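Undergrad: Need a 3D model of the sequence below.
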Amino acid sequence: MRLENKTVIITGGGTGIGFACAERFHKEGARLALFGRRKEVLRAAAKRLGPDVLAVPGDITREDDVDMLVELTLKQFGRIDVLVNNAGTLGGWPLHETSSDAWDEVLNTNLRGLFLLTRRVLQQMVKQQSGSIVHVSSILGLVAVPQTGAYNVSKGALNQLCRSIAVEYGPMNIRSNAICPGMVETDMTEALRANEDMMTDWKEHYYPMRRFARPEEVANACLFLASDESSFITGTLLPVDGGFTAM
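TA: The predicted structure is shown next:
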């Protein structure tokens, strides 16, 4: 029960890595507030976990929705101990063909929206003089691949935001860490993984473990950084990538 009596907000909590975190954290005693855009998916996820899980539908790029999430969480649980910044979107185009709207959509979700929620949660954590923030970044915040310029930039900036929070709020006992997964077998990557020839090539040439991650493997890393087991770890960028960035 590593998160017993701790309140955790998980964005993008209805599917994929977010739901895997919700399942793992709930088993460890956490009181959960799940946030996401797809109302029915989110509520179904909360129902699977139990009646004590709060589901708050909303859009992370909207300040009113972010404020509502924090207010409802505090009303029900009284504090916020952990924030898992998992909400995000992919986008793949040659840079010279990337529209301004497409660029803005990726950056607004992956960076600006994350900033809006983190800023609001930090206000509460400063009052408490404690907290742990876990950002779900990507290996593409550490290295770059072609045709994902907006995504690369959003995750690279997120990694620097993670470190900025760590150095600014460390004196207040607030920790900030990021995990950087490689390819994870989730709904978000399903279309990409449908290209079997390309996926076989990737596994053979870029992933020393010759496979992709399961969501629960990423959730385990998130749990470690969220819990007191990592109490002297802050500002770190942890690859969860089967050796991709070691190549």
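
Undergrad: C-alpha only now, for contacts and for neighbours.
TA: Fine.

Undergrad: ok, residue 240 touching residue 180?
TA: Yes: using C-alpha atoms under 8 Å, residue 240 is in contact with residue 180, at 5.7 Å.

Undergrad: ok, the two, which is more surrounded?
TA: residue 180 (23 against 20; other C-alpha atoms under 10 Å).

Undergrad: so the more buried one, which of the three states?
TA: Applying DSSP: H, G, I helix; E, B strand; the rest coil to residue 180 yields a three-state assignment of strand.

Undergrad: how many neighbours does the closest residue to it other than its chain neighbours have?
TA: Distances taken as C-alpha to C-alpha, 6 or more residues apart in numbering place residue 138 nearest to residue 180, at 3.8 Å, with adjacent residues excluded. Residues near residue 138, counting by other C-alpha under 10 Å, number 26.

Undergrad: how much space between residue 138 and residue 174?
TA: Note on residue 138: its distance to residue 174, by C-alpha to C-alpha, to the nearest Å, is 22 Å.

Undergrad: List the buried residues for stretch 27-37?
TA: Buried residues in stretch 27-37, counted by 16 or more other C-alpha atoms under 10 Å: 28, 30-37.

Undergrad: Report the separation between the residue nearest to residue 180 and residue 114.
TA: 14 Å.

Undergrad: residues in contact with residue 30?
TA: The neighbourhood of residue 30, defined by C-alpha atoms under 8 Å, 6 or more residues apart in numbering, consists of 3-8.

Undergrad: Kindly recompute the last result at 6 Å.
TA: 3-7 (C-alpha atoms under 6 Å, 6 or more residues apart in numbering).

Undergrad: now swap in residue 18 and tell me
TA: Contacts of residue 18 by C-alpha under 6 Å, 6+ apart are residue 12.

Undergrad: secondary structure element for it?
TA: helix 16-27 (DSSP states H and E).

Undergrad: what are the ranges of the strands in this protein?
TA: Assigned by DSSP state E, the chain shows strands spanning 7-11, 31-36, 54-57, 82-85, 131-136, 174-181, 237-240.

Undergrad: Of the contacts of residue 30, which is the most crowded?
TA: residue 7 (24 neighbours).

Undergrad: Make sure that one is actually in contact with residue 83.
TA: No: using C-alpha atoms under 6 Å, residue 7 is not in contact with residue 83, being 8.7 Å away.

Undergrad: Mutual contacts of those two, please.
TA: By C-alpha under 6 Å, 6+ apart, no residue touches both residue 7 and residue 83.

Undergrad: Let me know the angle separating the helix holding residue 18 from strand 7-11.
TA: Angle between the axes of helix 16-27 and strand 7-11 is 170 degrees (criterion: axes from the mean of the first three to the mean of the last three C-alpha atoms, to 10 degrees).

Undergrad: I'd like the structure of this one too, to check against the first:
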Amino acid sequence: MSLNVFSLKGQRALVTGGGTGIGLGISKAIIEAGAKVVITGRREEVLKEAVAQLGENATYRVNDITIRTEIPALVESIETKEGPIDILVNNAGIHHKAWAQDTTDDDFERIVQTNLISVFSLTRECAKYMLKRKKGSVIMIGSMAGLFGIDRVIAYSASKTALTGLVNGLTAEYAKDNVRVNAIAPGWITSNMFLNAVNKDQARKQQITNRIAMDHFGTTEDIGNAAVFLSSEGAKYITGVILPVDGGATVNF
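TA: Coordinates of the predicted model:
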């Protein structure tokens, strides 16, 4: 087997929320595999800084994924001005930490709108082009909260669990046209946001660490490498999969 099957040379990826954290790690890995990347997000200064880090094969578009009326124009603009979107990584998402009884309907709806409905809208628009070309890779970014119960993240858990249904349904519809749909479920990945949160709650940090079979947190590079694999020819017969990248957390007692 040639390592060339994992090359993304000549391809273009759209990574939402690609300016920080896991999105930035995914963008970096995809570029290192030979592709060009368009990252999106709401804060232009963050996107500019990310592109400076990523280099000449990265560009950005300021976009709020929750404004769904703007999605068709965003996709058309990238397809027309920069070229075909071969890979879509639905990474952008938001979090809300609260007990279920303290989560309002507005809280719940805001999370679902961002983490699920907007993901479907963008995927549908990108797929219009992918299906015509009979080629494409769509990757959803799920969560451990979509695989087992975690307290105080009820809206987030519901939105990420629903992505499994989205992956399954789209796989059934898109596979015949060689558009593959998969998801990555990151475990606990080191980022500034995550570390700031757990360092303020040492008991929860220890609880998380005890859950991880490999006994340490993952990195954004781990998620990026998984995204490269799922987007490559090396995974050309893989679709409809939810891939945990979690150091064994989902199976550990």
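
Undergrad: After superposition, what is the TM-score?
TA: In this superposition the chains share a TM-score of 0.95, using TM-score structural alignment, normalised by the length of the first structure; 246 aligned residues with a C-alpha RMSD of 1.4 Å.

Undergrad: The helix holding residue 18 of the first structure maps to which residues in the second structure?
TA: Taking TM-score structural alignment as the measure, the second structure aligns residues 21-32 with helix 16-27 of the first structure.

Undergrad: What of stretch 136-153 of the first structure?
TA: Residues 141-158 of the second structure are where stretch 136-153 of the first structure lands when matched by TM-score structural alignment.

Undergrad: How far does that stretch sit from its chain's centre?
TA: Taking C-alpha atoms, centre = their mean, to the nearest Å, the mean C-alpha location of stretch 141-158 of the second structure is offset from the chain mean by 15 Å.

Undergrad: what residues does it touch?
TA: 91, 95, 97-100, 108, 160-161, 183-187.

Undergrad: a markdown table for the residues you listed, including distance to residue 65 of the second structure?
TA: Shown next, in a markdown table, are the contacts of stretch 141-158 of the second structure (distance: C-alpha to C-alpha, whole Å):
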| residue | distance to residue 65 of the second structure |
| --- | --- |
| 91 | 11 |
| 95 | 15 |
| 97 | 21 |
| 98 | 23 |
| 99 | 26 |
| 100 | 26 |
| 108 | 17 |
| 160 | 16 |
| 161 | 20 |
| 183 | 19 |
| 184 | 20 |
| 185 | 20 |
| 186 | 21 |
| 187 | 24 |
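
Undergrad: Name the nearest of those relative to residue 73 of the second structure.
TA: Nearest to residue 73 of the second structure, judged by C-alpha to C-alpha, of the contacts of stretch 141-158 of the second structure is residue 91 at 19.3 Å.

Undergrad: aligned partner of residue 94 of the second structure in the first structure?
TA: In the first structure, residue 94 of the second structure lands on residue 89 (TM-score structural alignment).

Undergrad: Need the nearest residue in space to that match, chain neighbours excluded.
TA: The shortest distance from residue 89 of the first structure to any non-neighbouring residue, by C-alpha to C-alpha, 6+ apart, is to residue 106 (6.2 Å).

Undergrad: Counterpart of the one you found over in the second structure?
TA: Match for residue 106 of the first structure (TM-score structural alignment): residue 111.

Undergrad: Residue 199 of the second structure - how many residues pack around it?
TA: By other C-alpha under 10 Å, the residues close to residue 199 of the second structure number 11.

Undergrad: ok, it to residue 213 of the second structure distance?
TA: Distance of residue 199 of the second structure to residue 213 of the second structure, computed by C-alpha to C-alpha: 20 Å.

Undergrad: residue contacts, the residue most central in space within the first structure?
TA: With distances taken as C-alpha atoms, centre = their mean, the residue of the first structure nearest its centroid is residue 86 (2.0 Å). Residue 86 of the first structure makes contact with 11-12, 136, according to C-alpha under 6 Å, 6+ apart.

Undergrad: try residue 17 of the second structure
TA: With contact set as C-alpha under 6 Å, 6+ apart, residue 17 of the second structure has these partners: 23, 40-41, 91-92.

Undergrad: Thought residue 16 was touching residue 92 of the second structure, still the case?
TA: Yes: Residue 92 of the second structure lies in contact with residue 16 (C-alpha under 6 Å); the separation is 5.0 Å.

Undergrad: Comparing the two, which shows the higher neighbour count?
TA: residue 16 (27 against 24).

Undergrad: And the more buried one, how far from residue 151 of the second structure?
TA: As judged by C-alpha to C-alpha, residue 16 of the second structure and residue 151 of the second structure stand 27 Å apart.

Undergrad: try residue 103 of the second structure
TA: Taken as C-alpha to C-alpha, the spacing of residue 103 of the second structure relative to residue 151 of the second structure amounts to 12 Å.

Undergrad: The two - which one has more neighbours?
TA: Per other C-alpha under 10 Å, whichever of residue 103 of the second structure and residue 151 has more neighbours is residue 103, with 16 against 11.

Undergrad: hang on, isn't residue 13 of the second structure packed against residue 37?
TA: Yes: with contact defined as C-alpha under 6 Å, residue 13 of the second structure reaches residue 37; the gap is 4.7 Å.

Undergrad: residue in the second structure matching residue 42 of the first structure?
TA: Mapped onto the second structure by TM-score structural alignment, residue 42 of the first structure lines up with residue 47.

Undergrad: Its match: what's it in contact with?
TA: Neighbouring residues of residue 47 of the second structure by C-alpha under 6 Å, 6+ apart: residue 19.

Undergrad: Could you measure from it over to residue 139 of the second structure?
TA: 21 Å.

Undergrad: Equivalent analysis for residue 224 of the second structure, please.
TA: 11 Å.

Undergrad: try residue 109 of the second structure
TA: Residue 109 of the second structure is 23 Å from residue 139 of the second structure, by C-alpha to C-alpha.

Undergrad: Which one's more surrounded, these two?
TA: A side-by-side neighbour count of residue 109 of the second structure and residue 139, using other C-alpha under 10 Å, places residue 139 first with 25 against 13.

Undergrad: isn't the more buried one right next to residue 183, touching?
TA: Yes: between residue 139 of the second structure and residue 183 there is a contact at 5.1 Å, judged by C-alpha under 6 Å.

Undergrad: Now whichever helix in the first structure runs longest on the second structure. Mean distance?
TA: For the first structure, the longest helix by residue count, based on DSSP state H, is helix 149-169. When the second structure is superposed, helix 149-169 of the first structure averages 0.7 Å from its matched positions, counting by mean C-alpha distance after the TM-score superposition for the first structure.

Undergrad: repeat for stretch 115-124 of the first structure
TA: Once the two are superposed, stretch 115-124 of the first structure sits an average of 0.7 Å from its aligned residues in the second structure (mean C-alpha distance after the TM-score superposition for the first structure).
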